[in-house]
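Enquirer: return atomic coordinates for the entry below.
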Amino acid sequence: MGGKFSNDSSSQNSSVNTNLGFNNSISFARSPMIGGGLGSGGGGEKATMQNLNDRLATYLEDVWSLENGNAELELRIRQFLENKTSPGSRDYSAFFVSVADLHNKIHGAMCVDGSIYLANHNAKLAADDFKTKRENEVSMRQSVEADFAGLKRLLDVLARSDLEMQIEGMKEELIFMKKKQEEAFRSSVEMDPGPTQDLNAVLSEIRKQYEQASAKNKKELDAWFQEKAATVKQEVAVSTETNLNHLLQSLQRELQSQLTIKGSIEGTLQETENQATSLEEQLVNLQGDIDRQGQEYQMLLDTKTRLEMEIAEYRRLLDDTGSSSSSST
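Expert: Down below sits the predicted model:
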């Protein structure tokens, strides 16, 4: 039976040409007599041959289907090989360059963020330092004002003591002058041999003149003392007030300077905080870009893996088809 099948197949001009390979296709030429009768053979042999012909037709249809699939696969493989030399040699250098650039940008942003944080920290330390200096200046100013108040009281006490000492000296001088005048009066009385009846009158006249002179001297001394005391008080008050005004103006200028420096530092601190906020936003955006690039890169890797799996599957199918065709031949 097998010999008759072989002869009938050759007499029906059925030809099967199989050329299997990675870049070749499978081609079959189907004879129009397949599925037809076998001539005038017996009924059982005719049914058997009809069954074999049907099976051969089914096999050839499968072969044609595989041939079409092989042609489509060959086209896809050719297109893929035209783009890349090999499935595993796809060039991802552009993505690596982008990732490296993003890493460099992140590193630069982190460095800038660190420098801004350091500048911000230094500005805060400087602001705290100036605040401490301002508090020390205010405390020093209060201490100086208290010292000046104490010195003013001390100057008043010293001026009063000086005036009291001058008054005591003038009183002693007045007493000395009185004694001197009395001695001179006694000498003149002893030396004057005038009549005794006019002695009381002379003494009364001398006493009267002495009292007038003493009152005049006392009045002049009081006036001089009052004038001197007023002058000293005025000089002390003017000097103290002038010094206090100078010190107050100096402290006010220093305070204004410190306030200006504080305002400048606060402005710099605010600007630094704004820059830090902007850089943080840029860093968040860069992180989002990196995540998106990573997702795209992962998608590309998944696509590459799927293509490699499909290529491996097509190769396996080609190998299986070639093996089946070889065994059938």
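Enquirer: only C-alpha atoms from now on, for both contacts and neighbour counts.
Expert: OK.
Enquirer: chain center to the helix or strand hosting Cys111: distance?
Expert: If you go by DSSP states H and E, Cys111 is part of helix 93-191. Mean-position distance between helix 93-191 and its chain equals 39 Å (CA atoms, centre = their mean, to the nearest Å).
Enquirer: please name every helix or strand in contact with that helix.
Expert: helix 199-328 (3 or more CA pairs under 8 Å, 6 or more residues apart in numbering; DSSP states H and E).
Enquirer: one more, please, to line up against the first structure:
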Amino acid sequence: MSMSMSSSGIRRSAASRVMATHDPLELCASTAVTNELKIVRTNEKEQLQGLNDRFVSFIEKVHSLEQHNRVLEAEVTLLRQRHNEPSRLHELYEQEIRELRARVEELTHDKSQMHVDCVQMNDALERSREKLEEEGRLREEADNALKGYRKDVDDATLARLELEKKVEALLDEINFLRKVHEEELQEMQASLQATQVSVEMDMAKPDLTAALKDIRSQYENLSARNQAQAEDWYRSKITTVSEAAARNQDAIKHTKEELTEYRRQVQARTLEIEALRGHNEALERQIGEMEDRHNQEIGELQDTIQQLEGALRSTKGEMSHHLREYQDLLNVKMALDIEIAAYRKLLEGEECRLSSVGSSAVQSGYSGFSYMSPRSYTLGAYRRSKPEEEEDEAEEEDEEEKEGEEEEGEEGEQGEEGGDDEEEGGDEGEEDEEEEQKDKKGKDKDDKQDKEKDKKKDSSKDSPKESSKDSSKDSSKESSKESSKDSASSKTSKN
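Expert: Next up is the predicted model:
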């Protein structure tokens, strides 16, 4: 736009010089026009300088974005390397987990073996306890038998004492009978001596002494026989009691020996039971400690696995976030590249137009001036034919639509090449672009209809065509530049 206005300013300055040579009356008007042209040129220079500064800032921004893209690409490579490294770490942890699981299985097997040993020891302990109870029962039976034997000994002792008492009573009775017999003998002798009866008979006199001797001998034999019988009975009883006592002593001794042996066995079994109980408690305590330790190790390993999985998830999230940022930056870069290409095309087109129009502008100005009056030139330079202007604008809009469609096709191809990970966003962007294109086409149709109506209304008011072509072309080019800028800015905003 600035270049077109500068070219029109050149033509107008040349026309003003020619007007000054031909018509001095138009000097004031030409000076006013030149002042206006100077102001317009200064404004155009300022606008061009602002656009150049903006273009430089865009280039710097593009360089910075390219550098940032390189940094992001390096970060993405590092993240991919890190993403590959945790797989090896995962394999190492998996191997360690397998080893720990094998160790846990081995310890579980040892635990089951220890449990079997513990069950066997408990069975042996139960058998020892049953044997101890049996030995205790036998001991009680032996104690009961010993008590019976002691009772028998006491009974035998009592029987011996009773027999001794009976022997003493019999001896006393024998002595008493002996005394009674002696007294009777004495009494009989005294009575015989006192009675001196003499009986004369034909028979011989009986021998009393012999009878007494016989009686005495009979009683002595009877007492001796009774004493011997008593002594034999007493002796037999004493022998029986002694033999029973000896037998009881042997049984008591044997029972005492058995009781001592049983006590020794009970003490040994008790010590063995205590040792087995202590060993069992030690094994149970060891099993509990091993279970606690292995449970703790398993918990630590599970925590480590969860931490690694969390780190892996966070790394994947960061990686996806960086990829999204990278894709956004790529989209921004593509939009900036498209905008830069559009500016480059505009600048190249403007340079070509200036180079082609610059040489022909002066010639057309001089040749056109010879056929127009100064006043008609000045008026024609600033008057525009609306129908022709609208036709040029319609043509420019059609060209812009074609260029926009080509640029959108290029954007779609670039988006397909660089944005495989964001197909959904690309589809939405294409749908938005299609809707915007439809809106633009509808607006263009409405504008064309309005312009045709304006053409019909203003066809009678148009001025000569030759003087208005340059101005209409300049205005159409300016509008095309502005529309291209608007389209580029809209594309950047879409991207």
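Enquirer: superposing both, give me the TM-score.
Expert: Once superposed, chain against chain, the TM-score is 0.65 (TM-score structural alignment, normalised by the length of the first structure); 264 aligned residues with a CA RMSD of 3.9 Å.
Enquirer: pretty sure Val99 of the first structure is touching Arg292, no?
Expert: No - assessed by CA atoms under 8 Å, Val99 of the first structure is found out of contact with Arg292, at 10.8 Å.
Enquirer: ok, those two, which is more surrounded?
Expert: Val99 (17 against 12; other CA atoms under 10 Å).
Enquirer: identify the residue of the second structure aligned to the more buried one.
Expert: Val99 of the first structure maps onto Ile97 in the second structure when the alignment is built from TM-score structural alignment.
Enquirer: leaving out sequence neighbours, find the closest residue to its match.
Expert: The shortest distance from Ile97 of the second structure to any non-neighbouring residue, by CA to CA, 6 or more residues apart in numbering, is to Leu301 (7.7 Å).
Enquirer: just say helix, strand or coil for Pro206 of the second structure.
Expert: coil (DSSP: H, G, I helix; E, B strand; the rest coil).
Enquirer: so how far is Leu212 of the second structure from it?
Expert: The gap separating Pro206 of the second structure from Leu212 of the second structure is 12 Å, by CA to CA, to the nearest Å.
Enquirer: which one's more surrounded, those two?
Expert: Leu212 (14 against 8).
Enquirer: aligned to that one, what sits in the first structure?
Expert: Looks like Leu212 of the second structure aligns to Ser204 there (TM-score structural alignment).
Enquirer: now do the contacts for its match.
Expert: Contact analysis of Ser204 of the first structure by CA atoms under 8 Å, 6 or more residues apart in numbering lists nothing.
Enquirer: distance of the spatially most central residue of the first structure relative to Ser161 of the first structure?
Expert: The first structure has Ala276 as the residue nearest its centroid, 3.1 Å off, counting by CA atoms, centre = their mean. Taking CA to CA as the measure, Ala276 of the first structure falls 68 Å from Ser161 of the first structure.
Enquirer: again with Gln295 of the first structure
Expert: 95 Å.
Enquirer: ok, Lys46 of the first structure next?
Expert: Distance from Lys46 of the first structure to Ser161 of the first structure, counting by CA to CA: 160 Å.
Enquirer: who's more crowded, the two?
Expert: A direct count of neighbours by other CA under 10 Å for Lys46 of the first structure and Ser161 places Lys46 higher, at 15 against 12.
Enquirer: check which helix or strand covers that one.
Expert: In the assignment (DSSP H and E), Lys46 of the first structure maps to helix 43-83.
Enquirer: what's the counterpart of the residue nearest to the centre of the first structure in the second structure?
Expert: Using TM-score structural alignment, the partner of Ala276 of the first structure in the second structure is Ile287.
Enquirer: need the contact list for that match.
Expert: By CA under 8 Å, 6+ apart, Ile287 of the second structure lies in contact with Lys111.
Enquirer: if you set the cut-off to 10 Å instead, what comes out?
Expert: Taking CA atoms under 10 Å, 6 or more residues apart in numbering as the criterion, Ile287 of the second structure is in contact with Leu107, Thr108, Asp110, Lys111, Ser112, Met114, His115, Glu281, Arg293.
Enquirer: can I get those residues in TSV with neighbour count and distance to Ala342 of the second structure?
Expert: TSV is the format used below for the contacts of Ile287 of the second structure (neighbours: other CA atoms under 10 Å; distance: CA to CA, whole Å):
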residue	neighbour count	distance to Ala342 of the second structure
Leu107	16	75
Thr108	15	75
Asp110	13	80
Lys111	20	80
Ser112	13	81
Met114	16	85
His115	16	85
Glu281	13	89
Arg293	12	72
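Enquirer: can you give me the strands for the stretch 301-450 of the second structure?
Expert: Applying DSSP state E, counting those that start in this stretch to the stretch 301-450 of the second structure gives no strands.
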